[in-house]
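In: With the sequence up front, the predicted model follows.
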Amino acid sequence: MTHTTETHNEQDHTLRQGLAAGTSIGASILLLTVGALSLLEGISAVLDDEVFVAGPEYVYAFDLTTWGWIHIVLGVLLVIAGLGLVTGAGWARATAIVIAAVSIVGNFLWLPYYPWWSILVIALNVVVIWGVATWRPLRD
């Protein structure tokens, strides 16, 4: 009877290890994707792309170039956190959650300039936060 219980525990442990690894890889890939999107968004804004339009009464109005640099910095930080998650760095989990949350706020403030892009990046950040927060690495 103990052999069956040990086998079941080993299989359960292996399954949980696989799920944890899959979740961490998925969150890492999404974080890298969000970072790349933010970088592209920032570069587009810095180069004064005519895609972006804001109404004259926007409360959080910065110069388009300023918004571009904000998104470039956020993108770089998101990519660094994503690479940290890929490598399994201990600091990466908390950093990824904090930077993704800051990215959500930044994209919320960016909504009037490019709403669909902002909504996409906000949604991806929410998924990243959920994935990283629910991932429980198992120790051997």
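Out: The structure has been received and is ready for your questions.

In: hey, let's count contacts and neighbours off CA atoms from now on
Out: Fine.

In: In contact with Gly55, which residues are there?
Out: Gly55 sits next to Pro112 when contact means Cα atoms under 8 Å, 6 or more residues apart in numbering.

In: my bad, Leu85
Out: For Leu85, the set of contacting residues under the criterion of Cα under 8 Å, 6+ apart consists of Ser24, Ile25, Ala27, Ser28, Ala92, Arg93, Ala96.

In: and if we set it to 7 Å?
Out: Leu85 is in contact with Ser28, Ala92, Arg93, counting by Cα atoms under 7 Å, 6 or more residues apart in numbering.

In: wait, doesn't Ala20 sit right on Ala133?
Out: No. Under the criterion of Cα atoms under 7 Å, Ala20 lies out of contact with Ala133, with a separation of 11.3 Å.

In: Which one of those two is surrounded by more residues?
Out: Under the neighbour definition other Cα atoms under 10 Å, Ala20 and Ala133 were set side by side, and Ala20 has more, 19 against 15.

In: Helices of the chain, start to end?
Out: Remark: helices of the chain, listed N- to C-terminal, are 2-46, 64-87, 92-109, 115-134; assignment by DSSP state H.

In: In TSV: the contacts of Leu85, plus distance to Ile70.
Out: Output for the contacts of Leu85, formatted as TSV (distance: Cα to Cα, whole Å):
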residue	distance to Ile70
Ser28	22
Ala92	21
Arg93	22
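
In: try it against this one:
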Amino acid sequence: MTAKKGGTVMTGVVVFAGSLLGVVGLVNVFQGLFALFSDERLVVTRNHLFVVDVTAWGWTLLISGLLLMAVGAGLLAAQTWARITGIVVVSLHAVIQIFWLGAYPVWACLMIALDVIILFALTVRWSGVREQLGRGDEPAWNGHDDGVPAAERRTTPMA
């Protein structure tokens, strides 16, 4: 399933990544809201009792969840910026989840595994994109204008 839309290739793998990003982002939003509204937790260890304020953690989860959902929506809308942004945001999300390992090891491992699946989905089809766009015969841009006026330069359409 491929279709050209907005200067990029929409494949089933990208739709999968966008959908999964939306779900993971929504879960983070709910976690963040829950942490904001019940911002004190009791942590009991063998020798100590701690009262932990999780307001900052709630804001972190809420913001990262909204960002993940926005990138997921961008992927589903076939925006070219969403793929690179998705790779960066999902990588940061995996690092953020490492901080949950002490409190919720199973949940943190599940979220990190989902992040790895999303990263795979965002990077697996990278090599054939130029050919699928019909631009495989063009040389890659070297970063220089080579004296060609802007009106004559071939540019990708903005979505």
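Out: Cool, got the structure. Here the structure is a predicted model, which means the values were calculated and not measured.

In: which of the contacts of Leu85 of the first structure line up with contacts in the second structure?
Out: Comparing the contacts of Leu85 of the first structure with the second structure on both residues aligned by TM-score structural alignment, their matches' Cα atoms under 7 Å, the contacts found in both are Ser28, Ala92, Arg93.

In: gap between the second one and Leu78 of the first structure?
Out: Here the distance between Ala92 of the first structure and Leu78 of the first structure works out to 10 Å (Cα to Cα, to the nearest Å).

In: okay, those two: which has more neighbours?
Out: Of the pair Ala92 of the first structure and Leu78, Leu78 is the one with more neighbours under other Cα under 10 Å, namely 30 against 20.

In: Return the residues in contact with the residue positioned nearest the centre of the second structure.
Out: For the second structure, the residue whose C-alpha lies nearest the mean C-alpha position (Cα atoms, centre = their mean) is Gly86; its distance is 3.2 Å. The neighbours of Gly86 of the second structure, taking Cα under 7 Å, 6+ apart as the test, are Val71.

In: what do we get in the first structure for it?
Out: Gly86 of the second structure maps onto Ala96 of the first structure when the alignment is built from TM-score structural alignment.

In: Which residue in the first structure aligns with Leu21 of the second structure?
Out: For Leu21 of the second structure, the residue aligned by TM-score structural alignment is Leu31.

In: Next: Ala103 of the second structure.
Out: Following TM-score structural alignment, the counterpart assigned to Ala103 of the second structure within the first structure is Tyr113.

In: quick one: its match from Asp140 of the first structure, how far?
Out: Distance, Tyr113 of the first structure to Asp140 of the first structure, using Cα to Cα: 48 Å.

In: Among those two, which residue is more densely surrounded?
Out: Between Tyr113 of the first structure and Asp140, counting by other Cα under 10 Å, Tyr113 is the more crowded of the two (20 against 5).

In: ok, the more buried one touching Asp49?
Out: No. Using Cα under 7 Å, Tyr113 of the first structure is not in contact with Asp49; the gap is 11.2 Å.

In: gap between the nearest residue to Ile99 of the first structure once chain neighbours are set aside and Asn125 of the first structure?
Out: Excluding the flanking residues, the one nearest Ile99 of the first structure by Cα to Cα, 6 or more residues apart in numbering is Leu78, at 6.4 Å. Separation of Leu78 of the first structure from Asn125 of the first structure (Cα to Cα) stands at 10 Å.

In: coming back round to it: how far away is whatever residue of the second structure lines up with the residue nearest to Ile99 of the first structure from Trp126 of the second structure?
Out: Under the alignment (TM-score structural alignment), Leu78 of the first structure maps onto Leu68 of the second structure. Taking Cα to Cα as the criterion, Leu68 of the second structure is separated from Trp126 of the second structure by 20 Å.

In: Could you do Val51 of the second structure as well?
Out: Val51 of the second structure sits 47 Å away from Trp126 of the second structure, taking Cα to Cα as the criterion.

In: secondary structure class for the closest residue to Leu42 of the second structure other than its chain neighbours?
Out: Closest residue to Leu42 of the second structure apart from its sequence neighbours, by Cα to Cα, 6+ apart: Val51 at 4.7 Å. Assigned state for Val51 of the second structure: strand (three-state reduction, DSSP: H, G, I helix; E, B strand; the rest coil).

In: Number of residues surrounding Val51 of the second structure?
Out: Using other Cα under 10 Å, Val51 of the second structure has 11 neighbouring residues.

In: I am finished for the moment; much appreciated.
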